[in-house]
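Student: could you work out the structure for the sequence below:
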Amino acid sequence: MNDQLPPLLNKAIASEKRLDNLLSDSLTLVENALNSSEISLSERVEIALKILDISGVYHQLNRPQNSNDDPEVAETSTTDTPRLLEANFIQVDNFLSPEEQAETFKIAFQNHDKFFPSGVANNEENTRKSSVLLVQNFDEYYNKIRHKILQIRPQILAQLNLPTFLVSWVEMQMTAHNHGDYYYIHQDMDGEKIANRVLTYVYYFYEQPKAFYGGDLRIYPTYINGDGYTIGEQFVTVEPRHNSIIFFDSRMKHEVLPVFCPSGRFEDSRFTINGWIHR
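Tutor: Presented below is the predicted three-dimensional model:
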């Protein structure tokens, strides 16, 4: 029957069949890999995470149930052209010395009982799950880290093409993400009380070898249209590398992807010292 079809159509049908067969074989290969005892658990988890990420399921985990909370995707305006903030960031490796790292872990572990469930400035529900330690619990250490951040601030602003500004406050906290924790798409200056946040920073630290998976940071291109901000469709992914610190424009939409920590131990968490430089 296919012999009576035009040659190009026959060719298209054959190509589609080959693609279907290739996809079927690929799925079988992946399933076999996930069930293979010859592949380590960590490798199988990495494979599963990539599948979830590609399929879009990973991105949907723990998202708000209210459809009105979904982020708006920027649309072309017929009157004003939105100004685009590119999804740029700066990541600096080896930020702290071994002695400073040891002090960081000591503060986190000795204050385990003082971490409390995180919230958000605008009080939206189902947008964030993690544990936070307030800066009042590490005053002296705060001043040390604050000084190091302000030292490199001029270079960071220049690399991000942001104008310099007079600093009024460096806000800081310590955060732990354990199994199932996440932070849905948001902005760090979305709210009257935090409108003066200009530069976001996140310092990553965790036990070696790493005992969790996931927890990558996604930064989205963000469109400014008047007083509104809308999210672009593309994104950059930031790996939470141990002893590295990242900086980005606080106006950028971003999210922390779900963390998978099989042990559930606090000490195995994805830890950060994170905060914001205010104008």
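Student: contacts, neighbours, all on C-alpha from now
Tutor: Will do.
Student: any idea how far residue 45 is from residue 239?
Tutor: 16 Å (CA to CA, to the nearest Å).
Student: next: residue 102.
Tutor: 22 Å.
Student: next one: residue 259
Tutor: Taken as CA to CA, the span from residue 259 to residue 239 is 12 Å.
Student: and these two? which has more neighbours close in?
Tutor: Ranked by neighbour count (other CA atoms under 10 Å), residue 259 and residue 239 place residue 259 first, with 21 against 14.
Student: surely the more buried one and residue 213 touch.
Tutor: Yes: using CA atoms under 8 Å, residue 259 is in contact with residue 213, at 5.9 Å.
Student: show me what contacts residue 266?
Tutor: Shown in contact with residue 266 (CA atoms under 8 Å, 6 or more residues apart in numbering): 112, 176, 178.
Student: hmm, 10 Å instead?
Tutor: 108-109, 112, 176-179 (CA atoms under 10 Å, 6 or more residues apart in numbering).
Student: equivalent analysis for residue 119, please.
Tutor: 125-132.
Student: Proceed likewise with the subsequent sequence, for comparison:
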Amino acid sequence: MQDIVCLEPGTDKQPDDKQVVKTPLYVQVLNFLDHQEWQTLLDYTLAQANQFVCSTTFTNQPDYRVSQSLNAVAEVQLLIVDKVKSLLPQVCQQLDIPPFFVTLIEAQITAHNDGNYYKLHSDNGSYDTFNREISYVYYFYREPQAFSGGELRFCVDDSDQLLEQQITPQQNSIILFPSRYLHEVLPVCCPSKMFADSRFTFHGWIRKSVFANPTNW
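Tutor: Now for the predicted structure:
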């Protein structure tokens, strides 16, 4: 299990292995994968370029989400999912989420290229997604970085206070946050328009059982 080091928002301390940044809205783990794991994931993603399809939403609302996604990620899923599961006790504690029984950890890879975006939404706002409890987003991309923008922006109404925060995609880092939070992906600028220069994320949702009692992780 990864060690946890909590930092105050805005800290100037340089990233170390297995370092975690906590804010009121999310937990961020820096240097999430080792170099070989990161390279394996990037190589797999680039090799699957022709398998990516236009991203969709449950409402099928046009021009709401513009990107490409890959849902068949079994070959690399364990690189991320097992580590995400190992972090759940600490993440729930830091985000004040009661323990819950995990029924499924979903995963997909998404590529945001030039002009791509995802408008403000939550990850559990439909009948099919209501039991998503925690969302996670792992950032990776080819170096040198060939895109800009694509920040993850939160807009959360919490206790009569509007909380807004933007996260710049950071190589080999992962964000975990409550799925109910409203968030969006701001437009990406990728001058080359090459798939390999995209803003890549391995992301998904942790679903909880609505029937079982909480159990040990």
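Student: so what's the residue sitting nearest the centre point of the second structure closest to, chain neighbours aside?
Tutor: Nearest to the geometric centre of the second structure sits residue 137, at 0.9 Å (CA atoms, centre = their mean). In space, and not counting its chain neighbours, residue 137 of the second structure is closest to residue 203: 4.3 Å by CA to CA, 6 or more residues apart in numbering.
Student: how about residue 175 of the first structure, what's its match in the second structure?
Tutor: Mapped onto the second structure by TM-score structural alignment, residue 175 of the first structure lines up with residue 110.
Student: any idea which helix or strand carries that match?
Tutor: Element membership for residue 110 of the second structure (DSSP states H and E) is strand 108-112.
Student: mean per-residue distance, that strand versus the first structure.
Tutor: Compared with the first structure after fitting, strand 108-112 of the second structure has a mean deviation of 0.2 Å; criterion: mean CA distance after the TM-score superposition for the first structure.
Student: next, the angle from the next helix or strand after that strand to strand 108-112.
Tutor: Downstream of strand 108-112 of the second structure, the next assigned helix or strand under DSSP H and E is strand 117-121. Interaxial angle of strand 117-121 of the second structure relative to strand 108-112 (axes from the mean of the first three to the mean of the last three CA atoms, to 10 degrees): 120 degrees.
Student: which elements pack onto strand 117-121 of the second structure?
Tutor: strand 65-66, strand 152-158, strand 183-185 (3 or more CA pairs under 10 Å, 6 or more residues apart in numbering; DSSP states H and E).
Student: tell me the buried residues in stretch 209-227 of the first structure?
Tutor: By 16 or more other CA atoms under 10 Å, the buried positions in stretch 209-227 of the first structure come out as 211-224.
Student: would you mind finding the match for residue 203 of the second structure in the first structure?
Tutor: Per TM-score structural alignment, residue 203 of the second structure is aligned with residue 274.
Student: need the next SSE after the longest helix anywhere in the first structure, C-terminal direction.
Tutor: Criterion DSSP state H: the longest helix present in the first structure is helix 7-34. Later in the chain than helix 7-34 of the first structure, the nearest helix or strand by DSSP H and E is helix 41-55.
Student: tell me which residues in that following helix are buried?
Tutor: 44-45, 47-49.
Student: who's in contact with residue 24 of the second structure?
Tutor: Neighbouring residues of residue 24 of the second structure by CA under 10 Å, 6+ apart: 9, 94-96, 163, 165, 177.
Student: check residue 37 of the second structure too.
Tutor: 43, 76, 79-80.
Student: out of these, which comes closest to residue 127 of the second structure?
Tutor: residue 80 (26.5 Å; CA to CA).
Student: quick one: what's aligned to that closest one in the first structure?
Tutor: Aligned partner of residue 80 of the second structure by TM-score structural alignment: residue 145.
Student: how big is the offset of the strand or helix carrying its match relative to the second structure?
Tutor: Using DSSP H and E, residue 145 of the first structure maps to helix 139-159. Helix 139-159 of the first structure, aligned to the second structure and superposed, deviates on average by 1.2 Å (mean CA distance after the TM-score superposition for the first structure).
Student: other SSEs contacting that helix?
Tutor: Contact here means 3+ CA pairs under 10 Å, 6+ apart; on that basis helix 139-159 of the first structure packs against strand 90-92, helix 98-110, strand 169-177, strand 197-205, strand 244-249, strand 270-278.
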